[in-house]
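Asker: here's a sequence, model it:
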Amino acid sequence: MHKPRRDDRRLAHRTPSAPAQGQTFRIPAAGADVVLVGYFSAKQKDFETVMASAATALAAHGAQVVARIVQRRGVSAGGAGKMALPYSSRTLLSYGKVREVARRCEETDAAAVVFTTPLTGRRRRTLTGMLGRPATSVTDVLPAR
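Answerer: A predicted model of the protein is given here:
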């Protein structure tokens, strides 16, 4: 028998305001609110330093980081057992974490979501559609040095 899908599993469908393919994302305006998201394995112990340096670099380029969200993989006993399994190739995050990011974006009315990890074009499009705001990586936002 078919089970109806729970309402909380579906994110609000909105028209994404994603940048055109091939263009890099620009912070919309000076002082724009962004949510910073990091994806780290359990082996990477300096994730707080990476998040802090990304937030500092974004602030130097006119963005205001209103929330920081971290997805750690392989930290718990259950998570360590799943390390051999592939993560979500569509979103880089677990589905629950995507919902948490979407909720935080709604609460803070963020203009964009910036990931510390480089995103593929497919991930960028998927996350932009799911979150209802541009999703990009720090390397796309900040100019090359």
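
Asker: please make it C-alpha for all contacts and neighbour counts, starting now.
Answerer: Will do.

Asker: distance of residue 69 relative to residue 126?
Answerer: 18 Å (CA to CA, to the nearest Å).

Asker: and what of residue 85?
Answerer: 21 Å.

Asker: cool, and residue 89?
Answerer: Residue 89 is 10 Å from residue 126, by CA to CA.

Asker: which of the two has more neighbours?
Answerer: Neighbours per residue, other CA atoms under 10 Å: of residue 89 and residue 126, the larger number sits with residue 126, 15 against 11.

Asker: what packs against the helix or strand encompassing that one?
Answerer: According to DSSP states H and E, residue 126 maps onto helix 121-131. For helix 121-131, the elements it packs on are helix 95-108, strand 135-137, judged by 3 or more CA pairs under 8 Å, 6 or more residues apart in numbering; DSSP states H and E.

Asker: mind listing what's buried along that helix?
Answerer: 123, 124, 125, 127, 128, 129, 130, 131 (16 or more other CA atoms under 10 Å).

Asker: same question, stretch 79-96
Answerer: Neighbour-count burial for stretch 79-96 [16+ other CA under 10 Å]: 91, 92, 93.

Asker: now, which of the residues you listed sits nearest residue 81?
Answerer: Proximity of the buried residues of stretch 79-96 to residue 81 (CA to CA) peaks at residue 93, which lies at 16.9 Å.

Asker: show me the contacts for that closest one.
Answerer: 39, 71, 87 (CA atoms under 8 Å, 6 or more residues apart in numbering).

Asker: the last one in helix, strand or coil?
Answerer: On the three-state scheme (DSSP: H, G, I helix; E, B strand; the rest coil), residue 87 is labelled coil.

Asker: also this sequence, please, to line up against the first:
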Amino acid sequence: MRRPRFTPARRRRDRRLARRVPAKSGRRRASSVTVAGADVVLVGYFSAKQKDFDTVMASAAGEVAGLGGRVVERMVQRRGVSDGGVQKMGLPYSSRTLLSHGKIREVIQACDRTDADVVVFVASLTGHQRCVLTATLGRPAVSLSDILPEPSS
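Answerer: Next up is the predicted model:
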């Protein structure tokens, strides 16, 4: 007697988005990186739709100078419009580094050329991005919101 052939049910891949669990104690702060007395490379990531990026970069440089840092280089990554790129305008080039590989190389060269101590990103960075960028750049990488003092309420 021949046994019926057993075919296991195909598992479906869950296509629902994972839920993010909010932090319990408010906003998490970066490790104690201070820009007072440090040479800073300021990096901004902007979409092509945002026309006032020069103003945002100047404001960020003023914030860093107000904290005692010296901006030695400003670098901007702009997300251009290409075929099919309009839908991806809000997304970074790389979820690990926020920037393209070529721009990362340019930031490394600028840091080496200017002997910068810290790299400050105008955009918010996740903890993983902060770790990857710090390892890649060879110096602390933080977002501007991480180094600004918290407003007193």
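
Asker: tm score of chain vs chain?
Answerer: TM-score for the superposed chains, counting by TM-score structural alignment, normalised by the length of the first structure: 0.77, backed by 121 aligned residues with a CA RMSD of 1.8 Å.

Asker: sorry, back to before: where does the helix holding residue 126 of the first structure end up in the second structure?
Answerer: Aligned using TM-score structural alignment, helix 121-131 of the first structure spans residues 127-137 in the second structure.

Asker: closest to residue 46 of the first structure out of the helices and strands packed on helix 121-131 of the first structure?
Answerer: Taking these one by one with CA to CA, strand 135-137 is closest: 18.7 Å.

Asker: the helix or strand that comes right after the closest one vs the second structure, average offset?
Answerer: For strand 135-137 of the first structure, the succeeding helix or strand toward the C-terminus, using DSSP H and E, is helix 138-141. Once fitted to the second structure, helix 138-141 of the first structure is off its aligned match by 0.5 Å on average (mean CA distance after the TM-score superposition for the first structure).

Asker: chain center to helix 138-141 of the first structure, what's the gap?
Answerer: Relative to its chain's centre, helix 138-141 of the first structure lies at 12 Å (CA atoms, centre = their mean, to the nearest Å).

Asker: do the same with stretch 86-101 of the first structure
Answerer: The mean C-alpha position of stretch 86-101 of the first structure is separated from the chain mean by 9 Å, CA atoms, centre = their mean.

Asker: end-to-end on it?
Answerer: 21 Å.

Asker: where do the strands sit along the second structure?
Answerer: Taking DSSP state E, the strands of the second structure run over residues 39-47, 70-79, 118-121, 141-143.

Asker: can you lay out the ones you listed as a markdown table showing mean neighbour count?
Answerer: A markdown table is the format used below for the strands of the second structure (neighbours: other CA atoms under 10 Å):
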| stretch | mean neighbour count |
| --- | --- |
| strand 39-47 | 22 |
| strand 70-79 | 18 |
| strand 118-121 | 26 |
| strand 141-143 | 25 |
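
Asker: what would these look like in a markdown table with distance to residue 55 of the second structure?
Answerer: A markdown table is the format used below for the strands of the second structure (distance: least, CA to CA, whole Å):
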| stretch | distance to residue 55 of the second structure |
| --- | --- |
| strand 39-47 | 11 |
| strand 70-79 | 12 |
| strand 118-121 | 15 |
| strand 141-143 | 17 |
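
Asker: among those strands, which is nearest residue 62 of the second structure?
Answerer: That would be strand 70-79 among the strands of the second structure, by CA to CA, at 9.0 Å.

Asker: against residue 37 of the second structure, how distant is the residue nearest to the spatial centre of the second structure?
Answerer: When CA atoms, centre = their mean is applied to the second structure, the residue found nearest the centroid is residue 125 (4.0 Å). For residue 125 of the second structure, the distance to residue 37 of the second structure equals 23 Å [CA to CA].

Asker: before we move on, what about residue 124 of the second structure?
Answerer: Residue 124 of the second structure is 23 Å from residue 37 of the second structure, by CA to CA.

Asker: in terms of neighbours, single out the busier of the two.
Answerer: Higher neighbour count among residue 124 of the second structure and residue 37: residue 124, with 16 against 12, using other CA under 10 Å.

Asker: give me the nearest residue to that one, chain neighbours excluded.
Answerer: Spatial nearest neighbour of residue 124 of the second structure, chain neighbours left out: residue 143 (5.2 Å); criterion: CA to CA, 6 or more residues apart in numbering.
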